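Trainee: What would the 3D arrangement of this be:
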Amino acid sequence: MPVRIAIVGAGPGGLMCARVLQGHGIDVTVYDADASVEARDAGGTLDLHADTGQIALEDAGLFEEFMKLARLEGQAKSRLDQHGTVLDAFVPDQDDTAAPEIDRGQLRAMLAEHVRPGTVRWGHKLVTATPLGDGGHCLEFGNGVTAEVDLVIGADGAWSRVRPLLSDATPDYTGVSFLDVRFEDVEERHPQIAKLVGDGHMFAMDGDGRAIIGQRNSNGQIRAYLAMRTSLDWHGEAGVDLDDPDAVRRFLLKEFSGWAEEMLPFLTDADGGYLNRPIYALPAPLTWARTPGATLLGDAAHLMAPLGGYGVNLAMLDGAELAHAIAEEATLDEALTRYEAIMLPRSGQHAVAANGGLDGFFATDDFPDHEAEHQMYRETAADYRRGQSRTTPAT
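Mentor: The predicted structure follows:
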């Protein structure tokens, strides 16, 4: 009989899994709480690594589609101190494709366009997933719809409703919060910010728990993340209403006092409000006992700090590898065993490194070697394609 497969979550990982499953001729339904693929702001820009996200795109037959949208120049990075002094800079070669940038919304829309029509059931927010025995599960959605499936794949992010089937783990606050802001039509309206950010990313740190991260997006937009090592309820403790932009600006100018005048527009001149993004992470390395009829991918399985940009890259590789395992193994249990035996140690290693990296994130004297990083992506990708790294986490 046909296997009934449900993926909960139409992010890059869930959509990648669906695309590769369909490439194998396997039916799948994806459920997502959003009303449509463009119902909300999907977030900023992503770098897709040659040894993870790009391999998944190749498996899905979408690498050329990705390259039509990718920004190679977006790989540029600069490091500044709070006075605006450039401490370090990386400019990629013109033909460097180790980690091109793409807007998260563009990536999600591209993947959604390349699954079969009707695959994604938008407006379906999972409420509960109840085991029925023998690996079956009943999914209940907030709109009253129910579905019985043989396999449920949790691709539903940090606060996954599928994860409790496999683990009691929940995300913990890392002690770092970002305020997400954006700037539109930057060359005309925000030229100083455009100059500081350049073609890619700008990281400015004061060595004392504050940072400004600027990232070039497409269509004349720059997004910035105003980072602080602080308590989870910093705004409540400071008496700041996050819905009052003037109050947030006053707080930020005090919090970032001593920063150069040229850096202050990142704090004060945003188009729109301030979105508070506390950074959470799951315990790492996270493992669980093999559970019939259920598994996880992406942030649902290994939510980690955003350092290194591994979250979406691992999610997409998770999705592709899981789909291949389902297609190639004789039973679902064998497929999930194969998939988790590779995914869990790989993601665990990256999560430990990313979460630990937050300790030194605000330092002004410790800079990643991006040229060596790009070379590592290329070498690891070559090893993967030769079948030498399928069970060994990338380093």
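Trainee: CA only for contacts and neighbour counts going forward, please
Mentor: Will do.
Trainee: Please go through this protein and pick out the longest strand.
Mentor: strand 172-183 (DSSP state E).
Trainee: where along the stretch 51-200 of the chain do the strands fall?
Mentor: Ranges of strands in the stretch 51-200 of the chain, per DSSP state E, counting those that start in this stretch, are 77-81, 86-90, 101-103, 120-122, 126-133, 136-141, 146-149, 151-154, 172-183.
Trainee: Now distance to residue 335 and mean neighbour count too, for those, in TSV please.
Mentor: Output for these, formatted as TSV (distance: least, Cα to Cα, whole Å; neighbours: other Cα atoms under 10 Å):
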stretch	distance to residue 335	mean neighbour count
strand 77-81	40	21
strand 86-90	41	15
strand 101-103	31	23
strand 120-122	23	20
strand 126-133	18	16
strand 136-141	16	19
strand 146-149	16	16
strand 151-154	11	24
strand 172-183	30	19
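Trainee: Please generate a structure for the following sequence too, so the two can be compared:
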Amino acid sequence: MTPARDPRIAIVGAGLGGLTCARVLQQHGRSVTVFEREASADARPQGGSLDMHADTGQAALRSAGLLDRFHALARPEGDEWRVLDFATGALLAQQGPTPGGGRPEIDRGQLRGLLLDSLTAGTVRWDRAVSKVAPQSDGTCLVLFDDGAAEEFDLVVGADGAWSRVRPALSSAAPHYTGVTFVETGFDQCDTRHPDLARLVGNGSMLAKGVGRSLVAQRNSNGHIRAYIAFREPQDWHAAAGVDLGDEQAVEAHLLRMFDGWDESLRYILRSSDSGFVNRSLFVLPAPHTWEHVPGVTLLGDAAHLMPPVGLGANLAMLDGSDLAHALVAEAGLGDAVRAYESIMLPRSIEAATGSAQGLDHLVPATAS
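Mentor: Prediction:
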């Protein structure tokens, strides 16, 4: 009798969730290929600091055998929040770090690098942009690439984020605008070049909020502070205001008008950027977002449950990846494994989506409290 071959598993997207899934599969001797449309690991900045929760992100890292390496990079002192009065800059509240280092911070890029370094060489195939996937009648799934090529797999995992090319094989749902936009900016060598801001932010994160307006700033590694200028406005706020997003001075002037009446110590964030401004409209998937099981394909992370960025998304994506990998190892068949994974992930994501929506309302309140 010919031995059964290993299932051919493809993961679309080399983000935190997809890489966690690949790592756990390889730990158990399973073959996996990750397709990523970016040209290399360093093709773009990976974003700000993440707090890894004990029961989600850290649990996934433990199952991936990477928890000790994570702790060697993490900043437990970063698990601190300061809330400031928007009109005076006075400290209103302070909390953390969590006793026992329960939610240490780590830069997203460092965490992604840790996962990438843990994989067998050649696992990630860079510069391979997927255009769509097509489940086949025999239970396999065809991956189609932008260059016209195609490859067949027994299971394709969509870990390709908000605008997933895999999701349409399972669901017609599309992300919609939350009504909130973040404009991102940054400050280098903050302790020497921006000492007053560094003191406001402290070791972790700082929040000041008014009606429909908030400022959030967070410590990253290497003396960098990343800040988010958050507001409730139409998605085309810049066009309506006649502001060219490529004109840094025009964006700054408009934001200063938008935050008129805020304390000057906080308005410093608007007028002293080292990195310019990046406009980020926040989108979410409908909640609940579910689908009927389709052989040969499933989703994890933002592809499955896109939520506001309030601290849950990366943690859940990594737990999704770990749970899916363990199901694929434990169950006899791919179909049973995917069903077992989806039966855990989908209810969990519905609960998390509700909490994340409430978190965004707290972060950028629509009305006075």
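Trainee: TSV please, covering the strands of the stretch 51-200 of structure 1 and showing distance to residue 56 of structure 1.
Mentor: Below are the strands of the stretch 51-200 of structure 1 laid out as TSV (distance: least, Cα to Cα, whole Å):
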stretch	distance to residue 56 of structure 1
strand 77-81	25
strand 86-90	26
strand 101-103	15
strand 120-122	20
strand 126-133	26
strand 136-141	28
strand 146-149	25
strand 151-154	17
strand 172-183	29
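Trainee: among the ones you listed, which is nearest residue 189 of structure 1?
Mentor: The minimum distance between residue 189 of structure 1 and these falls on strand 172-183, with 8.4 Å, by Cα to Cα.
Trainee: Which part of structure 2 matches the closest one?
Mentor: Mapped onto structure 2 using TM-score structural alignment, strand 172-183 of structure 1 spans residues 176-187.
Trainee: what's the average per-residue distance for the matching stretch once overlaid on structure 1?
Mentor: Stretch 176-187 of structure 2, aligned to structure 1 and superposed, deviates on average by 0.4 Å (mean Cα distance after the TM-score superposition for structure 1).
Trainee: Next: stretch 322-330 of structure 2.
Mentor: Stretch 322-330 of structure 2 versus its aligned partner: 0.5 Å mean (mean Cα distance after the TM-score superposition for structure 1).
Trainee: how about that stretch: buried residues?
Mentor: 322, 323, 324, 325, 326, 327, 328, 329 (16 or more other Cα atoms under 10 Å).
Trainee: Now check the first one against structure 1: what is it aligned to?
Mentor: In this case it means residue 322 of structure 2. So, by TM-score structural alignment, residue 322 of structure 2 is matched to residue 320.
Trainee: show me where structure 1 has helices.
Mentor: 12-23, 53-59, 63-69, 104-113, 186-189, 191-197, 234-238, 245-255, 265-268, 299-302, 310-328, 332-357, 370-385 (DSSP state H).
Trainee: Format the ones you listed as TSV; extra columns: distance to residue 149 of structure 1.
Mentor: Compiled in TSV, those are given as follows (distance: least, Cα to Cα, whole Å):
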stretch	distance to residue 149 of structure 1
helix 12-23	15
helix 53-59	25
helix 63-69	31
helix 104-113	22
helix 186-189	48
helix 191-197	47
helix 234-238	43
helix 245-255	46
helix 265-268	48
helix 299-302	19
helix 310-328	15
helix 332-357	12
helix 370-385	32
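Trainee: Between those helices, which one is closest to residue 75 of structure 1.
Mentor: helix 370-385 (9.2 Å).
Trainee: Where does the closest one end up in structure 2?
Mentor: Taking TM-score structural alignment, helix 370-385 of structure 1 hits no residues over in structure 2.
Trainee: Please enumerate residues in contact with stretch 278-285 of structure 1?
Mentor: 169-178, 232, 302-305, 344-345, 347-349, 351-352, 355 (Cα atoms under 8 Å, 6 or more residues apart in numbering).
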